[in-house]
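J.: sequence first, then the predicted structure:
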Amino acid sequence: MTDEIKIKSDTSPVKIQPAKSSRNQTSPSGKRIYMRAVQGVYQTVRRRMGIFFMAAFMLLPWIQYQGKQAILLDVANQEFNIFAVTLWPQDLMFLVWILIIAAFALFFVTAFLGRVWCGYMCPQTVWTFIFIWFEEKIEGTRHQRMKLDEQAMSAQKFSKKALKHFCWILFSLHTSLTFIGYFTDISQLYIDFFTFSASFAVTLWVLFFTFCTYGNAGWMREIMCTHICPYARFQSAMFDKDTFTVSYNAERGEKRGPRSRKADPAKLGLGDCIDCNLCVQVCPTGIDIRNGLQYECINCGACIDACDGVMDKMGYQKGLISYTTERQLNGGKTQVLRFKLIAYAIVLAVMTTLFANALYSRKPFDLDIIRDRNQLFRENFNGHIENTYTLKIMNKSQSAAVYDLTTTELADKTQWIGAQQIEVAAGDVANLPVSLVVDPALLSEPVTDFYFKITMKPVGEKPITLYEESRFFNRL
């Protein structure tokens, strides 16, 4: 294989080098990639996955749950509603769990299938292909777009360019409004924005994300993947000889050269590659996969579909370009179950299990205990010892609830001064000052550990009890 990548061992990182020189055909400025449309198995999968996740992104903010927006990440009020679950800043650990799980899922997928996240699910890729779809529908095929750009400005060229950019901006605006709709009431957002009633901050954010979407998917495109995204740079640390990547079988394809369909390539001293350059023309990052593994490759499989189509027309076996491993290209057998992959899978499974357990065991309320900072205790006129506390009760559920409070260990020794039952509205925090009075003769230690017991009584549901440790100070 030309430009073969040398790997020290099965689990050592791969050195991914840039392509040599066979770039996609560009505009006279040498900066633009004109991507050619291609049909095939992998592009069908990519399109369907893109449609599914795009539909999910666009529709989720509009779903209602119990009369409210099902997913509403209300940053201003520090309240994050996800269907029946309401998360608060105190639940930040769940976000940490999600990020850790996402990281190990990415490591696992990359070690197994290379950079398929970039090729099939990355928002940059999905939005870029949508913008290219607008471009194809308005300006025509790859050849027609190149010819149009070479023409002098005319009424026809101006109208096509204006319509294309109008569609790009309109879709970018819709994307921005949908994204902002995850953080505020989306139905009211659309009304306020288009009636010019939205606040300055909301308007600024909508315009900012509109500009970012338009710039990234319309103009920067492959630049985001090849120069800005850090994933392209550190992905090689997760590659090894058994990672499935889009690869060209040089042993079968070389020597390249054109020929007729009826010609025998063996008699001509040629391989199966007819050097049609379609694999370069369909590549969204403009590389030539025949130059070997390159960090710009996003594993989208477009070159596979293009090459398979050519092989089919020529009557050759498909798979000249395919998802394969370096070990298999070198005549070996791919080791799917290997230490690195198993380790990633185990860590991912453990993290997911711990996260699910933490989420399942999460209490829908919380209790913080704040002692009187002025004095640890005071002695009343009866000679009894009094400790004062402020109980902060947070209702993290989506409905009002009644809470009963008492103590353990001191329950039969103490006098409770203050309310022992309180109702807290959904998402609200109630401060309840209480005092505990104990006869010092009943206490054997200067400091006694005990628990506040709080029982939540949600309407129509079983009571939930929580214990929070505290201390009672006697005479020292």
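T.: In hand now; what should we look at? Numbering: from 1, shown residues only.
J.: all contacts plus neighbour counts: C-alpha atoms, from now on.
T.: Fine.
J.: got the buried residues for the helix or strand containing residue 106?
T.: According to DSSP states H and E, residue 106 maps onto helix 92-113. Neighbour-count burial for helix 92-113 flags 94, 97, 100-101, 104-113 (criterion: 16 or more other C-alpha atoms under 10 Å).
J.: tell me what that helix is packed against?
T.: Counting contacts by 3 or more C-alpha pairs under 8 Å, 6 or more residues apart in numbering; DSSP states H and E, helix 92-113 is packed against helix 339-360.
J.: now distance to residue 31 too, for the buried residues of helix 92-113, in CSV please.
T.: CSV is the format used below for the buried residues of helix 92-113 (distance: C-alpha to C-alpha, whole Å):
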residue, distance to residue 31
94, 43
97, 41
100, 37
101, 38
104, 36
105, 35
106, 31
107, 32
108, 35
109, 32
110, 29
111, 32
112, 33
113, 30
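J.: got another, please set it beside the one above:
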Amino acid sequence: MVDKQKIDVKNIPVDVHVYRPDTPAKYASRDRIYVRAVKGLHQSLRRNMGFVFMALFFVLPWLQFDGHQAILLNIVEQKFTIFGLTLWPQDFTLLAWIFIIAAYALFFVTTFYGRVWCGYLCPQSVWTFIFMWFEEKIQGTRNQRMTLDQAPMSASKFWKKALTHFCWVAFALFTSLIFVGYFTPIAPLFWDFFTLQAGFWAVVSVLFFTVCTYGNAGWMREIMCTHICPYARFQSAMFDKDTYTVTYDERRGENRGPRSRKDQHYKEQGLGDCIDCNLCVHVCPTGIDIRNGLQYECINCGACIDACDDTMEKMGYPKGLISYTTEHTLQGKPAKVLRPKLIGYFLVLLVVCAAFVVNLTIRKPLELDIIRDRGALYRETPEGLIENTYTLSIINKSQQEKTFMLAVTGIDQLNWAGPQQVVLAGGESRNVVVSLSLDPFYAKKPVLDLTFSVTDSADPAVTMSQENKFFAGR
């Protein structure tokens, strides 16, 4: 017989004590970031790239192609013109492929070189740097702007602040007019807006984007990058130890401390190459200290690299204390450029690019949709024939005038009533009403199959067919 062991029973208190702070939590208000101007290789590259793509943004809607605006995304007419290509709602799969390509291109670049998109080409960053340029030219350097903000209001301060905000609003308005000009003819938009003849929605759209641009680039700035943009949150999923990011070489830089330029024995004092000048913090548009390690606020603009390289050059030290490098490189290990994640993103990018090209190639500059008469499936004519009525919706997706031939097959002895040739201008759509009649003697079944076809008279290879039904009524 097995002895039973007695288990002691303990009373466990069930009272829950909630400890509350004596005072409510206080959240620190946002400190304004005064960005210091810096020159260097990376900032020259960023400015030049921003200038090129901004010039494209401003110029493209003004270009003319074959007698029309080269790029016009007409939402009202649901017709999107891109040079020689006209897209309709039926072509939204192409737009989906473009977004997929852009996403995987961003993933590929981020895995290889970090958030360079944010630092060099993101519209939020580009417009923010432009607004900062206005600030610097009107209000002065970083220290002068800080002094100006701390000074009491005066005529000089009011004038500088007013001129700064006027330039911000003017540039935001110009930007908004250009942006809205992608969705409505841009030349009439400018004229009508400034002569107060523009339509309600055009004015609302321009003013809305003006306020958004002014608020984002003038006031919110780094808040968009650190709190609103989702890219900063999921970017770490694409990083690995071989991703090139802006990084501070802690082994070389620590311990930090000021010293004279002539002091060549600083290492004997336990100091590293970092002289703790804080210029890397002063030039950062998001206000972080890169020496604290990789942070999601970093947009990889390289401003801290240029500032640090300039300091190292003045001190007579080697450049590269802050640089684009990998974690493996800092650990003394070789960086692997070709790795499974990067290759995977590249292969997927090739596949989606190929899918886009295939879809664009097989796309026909013609669309056909058939709508039956909803009032009656069929009717009997005075001559004793059975008649079905159809509406053929034809869209000429090309930008040239086309002549289309209409035909029907599948049933013998059909009588056609309606136009069999339609001339459509480029981008025009038209509904063509067609009536088909049949002698009941030839109707072998109550429902017969037929096929409508629309063919380009100049190019028979461009044809569109669609099946439908003919109701014989017995």
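T.: Yep, that arrived. What you see is a predicted model, and the numbers here were worked out from it, not measured in a lab.
J.: overlay them and tell me the TM-score.
T.: The TM-score (TM-score structural alignment, normalised by the length of the second structure) is 0.88; 446 aligned residues with a C-alpha RMSD of 2.3 Å.
J.: and the strands in the stretch 251-400 of the first structure, which stretches?
T.: If DSSP state E, counting those that start in this stretch is used as the criterion, the strands of the stretch 251-400 of the first structure fall at 321-324, 365-371, 378-379, 385-395.
J.: after the last one, next one along is what?
T.: Which is strand 385-395 of the first structure. According to DSSP H and E, the helix or strand after strand 385-395 of the first structure is strand 401-407.
J.: tally of neighbours for residue 259 of the second structure?
T.: Other residues near residue 259 of the second structure come to 16 when the count uses other C-alpha atoms under 10 Å.
J.: ugh, wrong one, residue 152 of the second structure
T.: Using other C-alpha under 10 Å: residue 152 of the second structure sits among 9 other residues.
J.: that one and residue 351 of the second structure: what is the separation?
T.: 61 Å (C-alpha to C-alpha, to the nearest Å).
J.: can you check residue 456 of the second structure too?
T.: For residue 456 of the second structure, the distance to residue 351 of the second structure - C-alpha to C-alpha - is 32 Å.
J.: run through who's touching the helix holding residue 106 of the first structure.
T.: For helix 92-113 of the first structure, contacts defined as C-alpha atoms under 8 Å, 6 or more residues apart in numbering pick out 115-117, 235, 238-240, 242-245, 336, 340-341, 344-345, 347-348, 351-352, 355, 359.
J.: from the residues you listed, list just the buried residues.
T.: Buried, going by 16+ other C-alpha under 10 Å: 115-117, 235, 238-240, 242-245, 340-341, 344-345, 347-348, 351-352, 355, out of these.
J.: OK, contacts around residue 468 of the first structure?
T.: Per C-alpha under 8 Å, 6+ apart, neighbours of residue 468 of the first structure: 367-369, 451-453.
J.: now the residues you listed: which count as buried?
T.: Here, 16+ other C-alpha under 10 Å leaves 367, 369, 451-453 buried among these.
J.: correct me if wrong: residue 138 of the first structure contacts residue 160.
T.: Yes: look at residue 138 of the first structure against residue 160 with C-alpha atoms under 8 Å: they come within range, at 6.3 Å.
J.: how about residue 328 of the second structure, what does it touch?
T.: 241-242, 334-335.
J.: most neighbours, which of these?
T.: residue 242 (21 neighbours).
J.: separation between the closest residue to that residue other than its chain neighbours and residue 111 of the second structure?
T.: Once flanking residues are discounted, residue 242 of the second structure sits nearest to residue 326: 5.1 Å by C-alpha to C-alpha, 6 or more residues apart in numbering. Distance of residue 326 of the second structure to residue 111 of the second structure, computed by C-alpha to C-alpha: 11 Å.
J.: which neighbours do those two share?
T.: With C-alpha under 8 Å, 6+ apart as the test, residue 326 of the second structure and residue 111 both reach residue 243.
J.: sorry, back to before: in TSV: the strands of the stretch 251-400 of the first structure, plus distance to residue 176 of the first structure.
T.: Listed next are those as TSV, based on distance: least, C-alpha to C-alpha, whole Å:
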stretch	distance to residue 176 of the first structure
strand 321-324	35
strand 365-371	34
strand 378-379	59
strand 385-395	33
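J.: what about those strands, which gets the closest to residue 193 of the first structure?
T.: strand 385-395 (33.2 Å; C-alpha to C-alpha).
J.: all strands for the stretch 1-150 of the second structure, in order.
T.: Using DSSP E, counting those that start in this stretch, strands in the stretch 1-150 of the second structure cover 64-65, 68-69, 71-74, 79-82, 85-87.
J.: so which of those is the most surrounded?
T.: With neighbours defined as mean count of other C-alpha atoms under 10 Å, the strands of the stretch 1-150 of the second structure peak in mean count at strand 71-74, which reaches a mean of 21.
J.: superpose on the first structure and give me the mean offset of it.
T.: Strand 71-74 of the second structure, aligned to the first structure and superposed, deviates on average by 1.4 Å (mean C-alpha distance after the TM-score superposition for the first structure).
J.: list of residues touching that strand?
T.: 60-61, 63, 79-83, 181-185.
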